[in-house]
Structures are given as C-alpha cells and as structure tokens.
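Undergrad: please work out how this folds:
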Amino acid sequence: MKLQHFLNTYTDFKNKSFCSRYFTYIEVEQELKNLSPIFGLKEEGSTVEGRRIYSLNFGTGKKRILGWSQMHGNETTTTKALFDFFEFIQSEESLAKQFLNNFSFKIFPVLNPDGAQAYTRKNANQVDLNRDSVDLSQPESRLLRKAFDEFSPNLCLNLHGQRSIFGIKENKQASSLSFLSPSVDAKRQITEVRKQSMRLISAINDSLQAYLPGQIGRYDDEYNMNCIGDYMQTCGVPTILFEAGQIKDYQREDTRKWIWLAYITVLNAFAENKHKLGEWVSYLDIPVHEKNYFDIILRKAKINELIIDIAIQFEEKLDNNKIEFIPRISKIGGLDDFNGHKEFDLEAKNIMINGGLLHKTPQINEIWTTIWVENKNIVLAQG
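TA: Alright, predicted model coming up:
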C-alpha cells in the first residue's frame, strides 16, 4: 500500500459536512441517512434521553470488525475520520473494494448521542461509558455488549480523542496520535491476543512515523476490566485503542486526516495477516506519553520583581453550537519539564492585563484572554 497516494488524494474523500469540533447529533443522523444503501444503516436502540443509536453494517468478508466512536461525547475527531472512511469505502479505489471483500464491518459512528449533543464526556446519567463494561448500567453500554456478543468480531477498534496535555518526554514533542493494546490482567502479561493488536499498532506506527516523526505515543496499559478495550481483549478479541490528539488547529482537522490514514493502514495490515505474522516487540519502542503539555506557556513573565513561567490550559465550553476555548491559568512556576503547544518568551518584562500593570501573582483558574507586554498585545484566546 502506498500511503503517499492516499495522503495526496485525501481531500477527495473528506466529508465536507463536518469541519469543526462540534456538530449536533441531528446533523449526524442526517448524514447517516444520506449514506449509500451499501452501508446497511440499522437502528440498534436508544439512549437515556431517547436518541436513536445506529450501526453501519457493510462488507462481505470473513473477517469481522467491530468499531465505535464517541463513546465519550466530546471526542469528535475519530467520528469525522469515520465519515471520511465511509467516503473512501464507496469510491473506486481498489483498496476500498478489497476491504469490502475481505471484511464485514459493524460500526457505531456515535455510541453516546446524548453526550455528543451536549458535548460531554459522560452520558445523560453522568456515567463514563468506558468505565461501564462490566456493570452494564447504561443502555448504551448494553447495546455495545450485545453487538460484541452477537457479531463475534475478530478485531475491535475503540476510537477516542485525547486532551492536549499529552507529550513525549524523550523528544518534547506533543503526542499527536496515540494507541494502546490493552492489558488482559493486572500483571499486564503479553498474551498472543495482545501481540496481535501490538503488531497492528506497530504497522500503523511504521507507516506514519515518516509523516509524524516522534509524535506518536502509547497509552499506559494499567488494567481496568471496566474499560471496554480491556474487557474485549480479555475476552480474546484483539482490540486497539485509537486516540486523536492535538497537532495544529483546535478544530483538529489535521489530526482527522492522520486518523483516517491510520484506519486505512491498520485495515490493510489486518488484511495482510500482519496481526499474526508481523513483529510485535517494536510496539514497546513506541514511547509511553506523559501529561507534560499545556496549550500555552508564558516563559519569563515578570510580576513585580518575580520572574516566573505561567501555563494556560483551554477550557472547552459549548456555546450556541460552537466550542469556545477559554484560556485559564493552570500552573504557575515549576514548568521546566513542561512544554506548550504555543510558547511566548516575555523576556522578563512586565505584564499588563485589563489596562493595568500586573502587581500580584495570578490565581489558578483565572481567565486571561489577552495580555500586553511593552504595548504589544498577545491574544491567548483560541478561535
């Protein structure tokens, strides 16, 4: 598979209906109903608030793939990439036809419609569905379990989005994408099932490193049976966690492209049986990412005679169907081992805010949208 070809032609497959971090579930439903009949749209059940949950069922192959996105309602990037994948599948690309011949797919584009509509991690009952895989206290969790039991997949794809706080310690890069082969027990033993998902993740990493050098991370594999990936891999089904991170714009349109390419790469590897034949040890070479990033760091800010670093993290807030990124002070000082997606060197100069000189150390959670340094304004708010 020539990845560069798909990179060059990505815009041909990009679904133009979703281009921001937030879109309503009504928009999702409309787009699902506009899809080609080949996708086999099926109403699987309903949410706590009565919204319909759909699956797409397509392909005629022997290998069965179960996937789901927006288990956390505010993680939309993998969903956008799924709609790009659906555009690809109905194209004339030979690889798309191979996928349809090799695989049978069952995909839940949005597992948590209530959370998606409200742009919240949890469902309407304030339950994290990714901590409900054993308890099955929520209707959304029960629907996914029913699909898992009845569909009997050979591979599961658990599609998420991560916060902008993760980075790679070794090279100080942000963790743009990250993956995990979940543990199957508290000892984190590397079983054959884990090796299969490790091999597939290694295939993704090998392909994308040329384009995202040093920017791909690995999630910590602490075991929690109530997490869906841990549960399914414990049941003997290779399961891969995808996490879409922060690259450039905060709408994550760039990240979306790389997630789409990761979908194509992992499916091609699965079709070629690399889950059984490839190398798995290289998975362990992917660095475990850490919480060592902030959205903004102001270096060498002068407040009276004190020179300090100030970290700002955006709070995401849904307002009038758009996401506002509200810049709040998150950490003051002790930032030598942290990095910012944006950094400003204030060169030990005084800060002005709200028209006056800043004379005291700010408080955690204070909102700073704009500061002035020597009559030059620095806009911290993100559009």
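Undergrad: from here on, just use CA atoms for contacts and neighbour counts.
TA: OK.
Undergrad: how far does stretch 202-220 stretch from start to finish?
TA: Across stretch 202-220, the terminal residues are separated by 16 Å (CA to CA, to the nearest Å).
Undergrad: now do stretch 232-243
TA: Stretch 232-243 has its terminal residues 17 Å apart, counting by CA to CA.
Undergrad: in that stretch, which residues are buried?
TA: 232, 233, 234, 237, 238, 239, 240, 241, 242, 243 (16 or more other CA atoms under 10 Å).
Undergrad: narrow these to those in strands?
TA: Residues of the buried residues of stretch 232-243 located in strands (DSSP state E): 239, 240, 241, 242, 243.
Undergrad: my guess is the last one contacts residue 166, does it?
TA: No. Distance between residue 243 and residue 166: 10.9 Å, which falls outside the contact criterion (CA atoms under 8 Å).
Undergrad: where's the closest residue to residue 342 other than its chain neighbours, which helix or strand?
TA: Spatial nearest neighbour of residue 342, chain neighbours left out: residue 296 (4.8 Å); criterion: CA to CA, 6 or more residues apart in numbering. Using DSSP states H and E, residue 296 maps to strand 293-303.
Undergrad: here is the second sequence; please produce its structure so I can put it next to the first one:
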Amino acid sequence: MQGSPIFTRSIGRSVEGREIIVHANFGFAVSPPPRNSTLLIGGTHGNEPATVRALEDYLQSPAWEALRQFPTMVLPLANPDGAERATRYNARGVDLNRNCGFNWRPDCEEPPGPAAWSEPESVALRDFILAWQPAKVVSLHWALAEIDADGVQSTPLAQAMWESLDENARRPYRLRVTEPGRGQRRLERIYAACPGSVGQWCGYGLEYADGSAPAMITLELPYDPEAEARPDELPEDHLDTVRALWKTDAAGYLRGIEPGVHAMLATAIRFPAHS
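TA: Just a heads-up that it's a prediction; the model follows:
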C-alpha cells in the first residue's frame, strides 16, 4: 500500500503463544489515546475466516487510505489458535465471545471458560481496549447477516451504517438496535443469548473514566450475498451455505460483500461518537 504507513504492534499472545496483532494508522507512542478512534475486530471465532480476510483486505484498500486522518485500529485475528485449527474456540476449547466479564455465566451454551477473563486472548483484548479507549468498536462475525447495536449509545452508529448502504447492498442484512425506553426486554433476550460476549461488555458493561461508553456494533456478514432479502428466521443450513461458498469461491464471496462492508466501516470510522 502506498501513502500513509500502517503501524503494527502485538497486544499479547494466545494460549499457544501466537501473537495477537493490531494495526493502526497512527503511531502507538501517542499519549493520551486519540479521541474518537475506532477499533475493528475480526477472527474472534477461528472458523470465521471471512471476517479476517475482510479486514486484511480493508487495510490494503483505497477506502482505508482515504481515511488516514481518522484514528483507526484494526485487529484482524483475535483468536489465532482457533484459526489454526479452524474451530470456533481457542486452544483450551473456550469461546472467547463468552469469556468477557459482563454477564459471564458458567452455564452458557457455548463453553465460557472456568471464569470471566480466564483466557489470555480475552485479557489482551480487554487491556488494549481499556488502554486505548476506542469511541467505536465494530466486531465482525459470520454469518447472521445483521448490523447489531449493543446499548442505546450504539443506535445512532448502527443506523448510520445501515443508511450508508444502497438498496441492493442492504438486501442480505437486517438492522437491530436498542431504542431508548424499550431496551429492557431486548436486554433480557441478549443477555440470555450471548452472555459474556464482547458486545455485551463493550455495549453495556464498559464505561471510561470520562463517563462515556463506546458505541458497540456487531457486524454479522451475510450467509449469502446474493440473497433476495434477509429473512426473519435464517435457514437452518445458513452456516453450511456460507462455508460452501467460501470453500468453492472465497474470492467471489468477498467481492460480493466488500463494497457494502467497506461503506459501513468507513461510516463507522468517520462517525463522531465523541464530541
């Protein structure tokens, strides 16, 4: 890539000692942390390679270069041991997206670990977020096909990301937000569905020293970029569909999703979450 450099640092190591790498368009020696920064996360589940490739491609794209003045951090692969095994979990069989310290539950359907923050990958991400205090966090997953906002502070960003898509790009997605005054029922549902997730911790359980909370978006990539519309209930074979697409034509899948993904990420990066 030509133009502004990409600064890179390790924020920790996985269970098996693999480095967890973050890239940024600013030097990590700055102090205090830049205001209104954005953190993009991929590969929390090691069997979701499209999230990793989408962010790696974004770092090499004209879209990234055009946003050099907006402080942005990119963590393409949060679970390197899981990626090595092509499994959802880390090397100890823990779902890192159930291991965070907000609403952590030992009886979770997915293995949450022996305690909240028990895994080195989760701790590395937690400590990095606390140190750099991103105003916006966008975590990519595969493949529920939705823009999901955690916390009322996240709703404006989710709506802006939705509005950045033209009618064709919106087809495979749906928008899910927390509306002021109507959040409790949704909180109960989300807590039951995803206890100890990064989204819950950042969206509902995290507050910085200045009293602000990050806008937290879980961006679920489509299971089929050619779908006519995102149904309310996904087909039972939606994961088989997307994995078959990836196996036979990963490049084609990425071509289908990346224009919309790049538009949404650019919107998130520009969005003035902190005044």
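Undergrad: farthest pair within the buried residues of stretch 232-243 of the first structure?
TA: 234 and 243 (20.2 Å; CA to CA).
Undergrad: which SS class is residue 275 of the first structure?
TA: helix (DSSP: H, G, I helix; E, B strand; the rest coil).
Undergrad: do you know how far it is from residue 104 of the first structure?
TA: From residue 275 of the first structure to residue 104 of the first structure the distance is 17 Å (CA to CA).
Undergrad: can you check residue 356 of the first structure too?
TA: 63 Å.
Undergrad: the two: who's more crowded?
TA: Relative neighbour count places residue 104 above the other of residue 356 of the first structure and residue 104, with 21 against 9, counting by other CA atoms under 10 Å.
Undergrad: translate residue 202 of the second structure into the numbering of the first structure.
TA: Residue pairing (TM-score structural alignment): residue 202 of the second structure is matched to residue 232 of the first structure.
Undergrad: surely that match touches residue 240?
TA: No. Using CA under 8 Å, residue 232 of the first structure is not in contact with residue 240; the gap is 9.9 Å.
Undergrad: now do the end-to-end distance for stretch 12-21 of the second structure.
TA: One end of stretch 12-21 of the second structure to the other measures 8 Å (CA to CA).
Undergrad: do stretch 206-221 of the second structure as well
TA: First-to-last distance for stretch 206-221 of the second structure - CA to CA - comes to 25 Å.
Undergrad: and the helices in the stretch 151-275 of the second structure?
TA: Secondary structure of the stretch 151-275 of the second structure (DSSP state H, counting those that start in this stretch): helices located at 155-163, 167-170, 183-193, 198-200, 238-270.
Undergrad: possible to save the ones you listed as TSV with distance to residue 121 of the second structure and mean neighbour count?
TA: Listed next are the helices of the stretch 151-275 of the second structure as TSV, based on distance: least, CA to CA, whole Å; neighbours: other CA atoms under 10 Å:
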stretch	distance to residue 121 of the second structure	mean neighbour count
helix 155-163	27	20
helix 167-170	33	15
helix 183-193	22	13
helix 198-200	12	27
helix 238-270	24	17
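Undergrad: can you add distance to residue 138 of the second structure and give those helices back as JSON lines?
TA: Supplementary listing: the helices of the stretch 151-275 of the second structure in JSON lines, determined by distance: least, CA to CA, whole Å:
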{"stretch": "helix 155-163", "distance to residue 138 of the second structure": "10"}
{"stretch": "helix 167-170", "distance to residue 138 of the second structure": "18"}
{"stretch": "helix 183-193", "distance to residue 138 of the second structure": "17"}
{"stretch": "helix 198-200", "distance to residue 138 of the second structure": "9"}
{"stretch": "helix 238-270", "distance to residue 138 of the second structure": "8"}
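Undergrad: this completes my enquiry, with thanks.
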